[in-house]
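coords please:
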Amino acid sequence: MTIDVLNPTTGDVVNRYEAMDAQTIDERIDAAGSAYAAWRQIKMDERGAYLRDAAALLEKNQKRYAGLMALEMGKPIRDARAEIEKCAWLCRQVAESAAQMLAPEIVKTDAQKSFVTFPPLGVVLGVMPWNYPFWQVFRFAAPTLMAGNAVLLKHASNVPGCSLAIEAVMHEAGFPPTLFQALLISSKQVQAVVDHPSVKAVALTGSNAAGQAVAARAGRRIKKTVLELGGSDPYLILADADLDLAADACAVGRLLNAGQSCIAAKRLIVVEAVREAFEQRLVEKMKSVRMGDPMDEETEIGPLARSDLRDTLHRQVRESIDAGARLLLGGEIPGGRGFFYPPTILTDVRSGMPAFDEETFGPVAAVISAADEQEAILLANQTDFGLGAVVFTRDVKRGEQIAAERLEAGNCFVNAFVKSDPRLPFGGIKQSGYGRELSHYGIKEFVNIKTVYVVQP
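Prediction:
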């Protein structure tokens, strides 16, 4: 079986890879198990040295890796460079903090000595998405490796070049060759990898359908999973909000990565008293964004990664309009080659419309009117998702209270668009998944949280 890579800017096939057969997969899994047995004995400072070397290699080859992302999934080149920089930052941060985060914790009990320790689990499979093809992998893999595990990477089928490039980074950085391995396999082949007795856990970032399938398969084998799935993030603009700040943050949060992000600003819930003024600002912000060739330094929004993604997005826009939404900007598929979709704004969006109920994975903002703050909060929580949420208000104390206590999401921000940070836990609730990545919460997902109780005879 071959894996074809299409350039989303042109629609042309630019590369073709051979998928691995069952025997090769089994050999790689067995090799990962052997590598793990030795790796878990390696001291933390040595593990960290390899990760720091990986950071240096990312920075050294930043231009090449950014170009690969632009080619395979259409990420604007300057955004792709920023993604590589963030990966290098993560590697260094994890290398510096892992020993402290995984240090044994002394607990006073009736025993002479009792403590909690955090040994690794073994081989961990990462099923990763295409939208942040380097960041998502390093976000999962760097802490997992530092905790003493081995990693198998099943990357999205449209970014195999990125998958192999990351594998090469790890090998050149000095990690044992079979400790981190890329598996060029189809989605159908994932089940056999999950079933393999040497694979102890799975992390998946992707669609809800993929998460359900992998979690169900892992559950049959009683294997730990961490899922980061879809999102329909609400951004609340209250009556006292700084509208310029809110419009700017909403535009960036909606259009970053052509809107192909689980934590993009998807439902903009605006108190009616300021809705018209906010909409005017948002239209001005979004219509000025430059769409074009992702290799062009001036491009701010590139194509969508696949033609089917654009078809789905356009269906959601048209069905929402048919149900009563009004189009303020965009909403038409442009002519020419590639999978482009323009910045689009819908208003008068309500529950029952795709733009409200479904995740829109592209540059489409849905403006939803709320009578007041209380209704805005109710509308924000009226979703099956729970990944990110934002509130804009000049009353920062009030905004903090709403974010901390009222919004149902794993990542709640005040006066800023949602983003991940290596120092903070990242993940969702409800249909957005479970478990956490990053920080000390994330690094402990793939360890055995082990109690040790010692009594002197």
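
switch to C-alpha atoms for all contacts and neighbour counts from now on
Will do.

dump the residue contacts of Arg423.
Leu438, Ser439 (C-alpha atoms under 8 Å, 6 or more residues apart in numbering).

Now the second one, please; I'll put the structures next to each other:
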Amino acid sequence: MNQVTTINPATGEDLSTYDRISADEAKHKVEACHAAFQEWKMRSLEDRAEVLRGVGKALRDHKDELAQLMTDEVGKLIKDSRDEVELCAAICDYTAENGPKELADEKREPGNAGRGIVHYSPIGVIYGIQPWNFPAYQVIRYAIANLMTGNGVLLKHAANCTGSGLKIAEIFEKGGLPENLFTVLVIDHDVSDAIIAHNKVRGVTLTGSDGAGKHIAEEAGKALKPTVLELGSNDAYLVLEDADLDVAVKVCANARLYNNGQTCINGKRFIVTEAVYDEFVEKFVARFEAVKTGDPNSDDTDMGPMARTDLRDDVQKQVDQSVEKGATIACGGEIPDGPGAFYPATVLTDVAKGQPAYDDEIFGPVASVIRAKDDEDAMRIANDSRYGLGGGILSRNTEKAIELAAQHFDTGMIFINTFGVADPSMPFGGVKNSGYGREHGGFGIKEFANAKAIFVGAD
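Okay, the predicted model is just below:
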């Protein structure tokens, strides 16, 4: 197919149609991005930072326009879309403020020379392949870091939010970014693989499933190109014996249902110790049953539709397979009548190993509740996963929770008595099948930088 048609998941109506570009057109865009990079890399760190401040301002200036487009394309609550754009602007601000310090030359004292300098150089054009669940944030997260580094940036966005990707490119240029330095490629998967192999592309970053990550890593590996992969997860939230259950229920429900349940770092497995299991489940189910699903543009809607009907149908299959293997539907669990890609807030109990609800990532508003004997057993179950992106601990003993997080939780991020998605000041990324590499917190701007060692003889 040579065209992409975006669809409003709340109504099922077509939004816009876009033409895919050919392999030759994509090649020319890569070369134009490389040419823009050749000039951009010569600009000082302070100059780059000032441009990023302009991009942040432009994002705020066009917040309502971009937020509405994201809600129309993927069904996000409009308030969440506005918050997402504000987060993107905050990333620009943070990077502009801290990037020059992070990338400044470092002095060393090597034993075989008078002095040493570690200099961080940009490496070239970085290709990003991004998903639909955060149409602006996923792009900003890698693009702003790499622009600060001095690299050029390419984007292949998910087809169902093509309009959002193109709108971001417009906003970048309105903010003062040089033409072609950030380039959107509306292409298919075959052309995408050719872009990875292009000799002007020096690095690849992907946010997506672990299956997609394996494919991209293989393609990049053939060309010996570095990658950053932020992949799927099955994040566990531990409700320990001493947890405040009212806090635990509120945090766990937010962790599962935020962004219509479609976030890599959503809580997905809720591992509850025997001592508080029954009370937690009763309160947790009541909270899910009270969730109002509907128009994402309405202020009184708690949860909008999923992003596409095929994704919604995949979730239903995972729920059905889990029930066939022994899980129990405590609430929800059935596709409602009517238009759109809606799915109810769902709680599964009696979840055990061998069920999709235990083993896999359910990318929708389905919570898997698992019973643990005690706190130690809960930690064991949490780590019994091929994934390792995030997780959470609910406990009144904060110091004990910090120790568990630091010493025992085998993930990249842990939230204690709270839930969050991302913060510009903290590293973001996972381990195991959740990928590798880090973004945010000063780490992302060095993932695709050449840490150059310069040895200087004694004067």
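
Need the TM-score from the superposition.
Superposed pair, TM-score by TM-score structural alignment, normalised by the length of structure 1: 0.99. Supporting alignment: 457 aligned residues with a C-alpha RMSD of 1.0 Å.

got the residue ranges for the strands in the stretch 51-200 of structure 2?
106-108, 115-122, 125-129, 152-156, 182-184 (DSSP state E, counting those that start in this stretch).

can you check the stretch 251-400 of structure 2 too?
269-273, 328-331, 346-349, 366-372, 391-394.

of those, which approaches Gln355 of structure 2 most closely?
Smallest distance to Gln355 of structure 2 across the strands of the stretch 251-400 of structure 2 (C-alpha to C-alpha): 10.2 Å, for strand 366-372.

What range does that closest one cover in structure 1?
Using TM-score structural alignment, strand 366-372 of structure 2 corresponds to residues 364-370 of structure 1.

Report the mean deviation for the matching stretch after fitting onto structure 2.
By mean C-alpha distance after the TM-score superposition for structure 1, the fitted stretch 364-370 of structure 1 averages 0.3 Å away from its aligned residues in structure 2.

Could you give me the buried positions within that stretch?
Neighbour-count burial for stretch 364-370 of structure 1, counted by 16 or more other C-alpha atoms under 10 Å, picks out Val364, Ala365, Ala366, Val367, Ile368, Ser369, Ala370.

residues in contact with the lengthiest helix in structure 2?
As assigned by DSSP state H, the longest helix anywhere in structure 2 is helix 78-102. The contact list for helix 78-102 of structure 2 (C-alpha under 8 Å, 6+ apart) reads 45-46, 48-50, 52-53, 55-57, 59-60, 63-64, 66-68, 70-71, 134, 136-137, 140-141, 144-145, 148-149, 259, 296-299, 424-425, 442, 445.

The residues you listed in helices, which ones?
Going by DSSP H, the helices hold 45-46, 48-50, 52-53, 55-57, 59-60, 63-64, 66-68, 70-71, 137, 140-141, 144-145, 148-149, 445 from those.

Of the residues you listed, grab the buried ones for PyMOL.
Provided next is the PyMOL selection string for whichever of those are buried by 16+ other C-alpha under 10 Å:
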select buried, resi 45+48+49+50+52+53+55+56+57+59+60+63+64+66+67+68+70+71+137+140+141+144+145+148+149+445
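
okay, the strands of the stretch 251-400 of structure 2 in TSV with distance to Tyr127 of structure 2 next?
Output for the strands of the stretch 251-400 of structure 2, formatted as TSV (distance: least, C-alpha to C-alpha, whole Å):
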stretch	distance to Tyr127 of structure 2
strand 269-273	33
strand 328-331	42
strand 346-349	37
strand 366-372	33
strand 391-394	29
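
Ile21 of structure 2: which of those is closest?
strand 366-372 (37.3 Å).

Next, the angle strand 269-273 makes with the closest one.
Interaxial angle of strand 366-372 of structure 2 relative to strand 269-273 (axes from the mean of the first three to the mean of the last three C-alpha atoms, to 10 degrees): 30 degrees.

Packing partners of strand 366-372 of structure 2?
Judged by 3 or more C-alpha pairs under 8 Å, 6 or more residues apart in numbering; DSSP states H and E, the packing partners of strand 366-372 of structure 2 are strand 269-273, strand 346-349.

So which of those strands is the most surrounded?
The highest average neighbour count among these, using mean count of other C-alpha atoms under 10 Å, belongs to strand 269-273 at a mean of 27.

Contacts for that one, please.
Contacts of strand 269-273 of structure 2 (C-alpha under 8 Å, 6+ apart): 234-241, 252, 280, 357-358, 367-375, 378, 381-382.

equivalent range in structure 1 for that strand?
The aligned range for strand 269-273 of structure 2 is 267-271, by TM-score structural alignment.

That stretch vs structure 2, average distance?
Looks like 0.2 Å for stretch 267-271 of structure 1 (mean C-alpha distance after the TM-score superposition for structure 1).

Stretch 160-167 of structure 1 now?
Counting by mean C-alpha distance after the TM-score superposition for structure 1, stretch 160-167 of structure 1 comes out at 0.4 Å.

Where in structure 2 does that stretch fall?
Using TM-score structural alignment, stretch 160-167 of structure 1 pairs with 162-169 in structure 2.

Pull the distance from that stretch to the chain's centre.
17 Å (C-alpha atoms, centre = their mean, to the nearest Å).

next one: stretch 341-352 of structure 2
22 Å.

what does that stretch contact?
9-10, 12, 257, 285, 288-289, 291, 293-294, 304-309, 312, 322, 326-336, 357-358, 364-371.

go on, stretch 152-159 of structure 1?
Under C-alpha under 8 Å, 6+ apart, the answer for stretch 152-159 of structure 1 is 3-6, 29, 32, 69, 72-73, 123-130, 133, 137, 163, 179-186, 190.

Now restrict the contacts of strand 269-273 of structure 2 to buried residues only.
By 16+ other C-alpha under 10 Å, the contacts of strand 269-273 of structure 2 give 234-241, 252, 280, 357-358, 367-372, 374-375, 378, 381-382 as buried.

show me what contacts the residue nearest the centre of structure 1?
When C-alpha atoms, centre = their mean is applied to structure 1, the residue found nearest the centroid is Gln136 (5.5 Å). By C-alpha under 8 Å, 6+ apart, the contact list for Gln136 of structure 1 reads Met128, Pro129, Thr205.

And it, how far from Pro422 of structure 1?
Remark: distance between Gln136 of structure 1 and Pro422 of structure 1 (C-alpha to C-alpha, to the nearest Å) = 12 Å.

next one: Lys397 of structure 1
In terms of C-alpha to C-alpha, Lys397 of structure 1 sits 25 Å off from Pro422 of structure 1.

nearest spatial neighbour of Glu106 of structure 2, skipping sequence neighbours?
Val118 (5.0 Å; C-alpha to C-alpha, 6 or more residues apart in numbering).

Buried ones among the contacts of stretch 152-159 of structure 1?
Among the contacts of stretch 152-159 of structure 1, the ones that count as buried (16+ other C-alpha under 10 Å) are 3-6, 29, 32, 69, 72-73, 123-130, 133, 137, 163, 179-186, 190.
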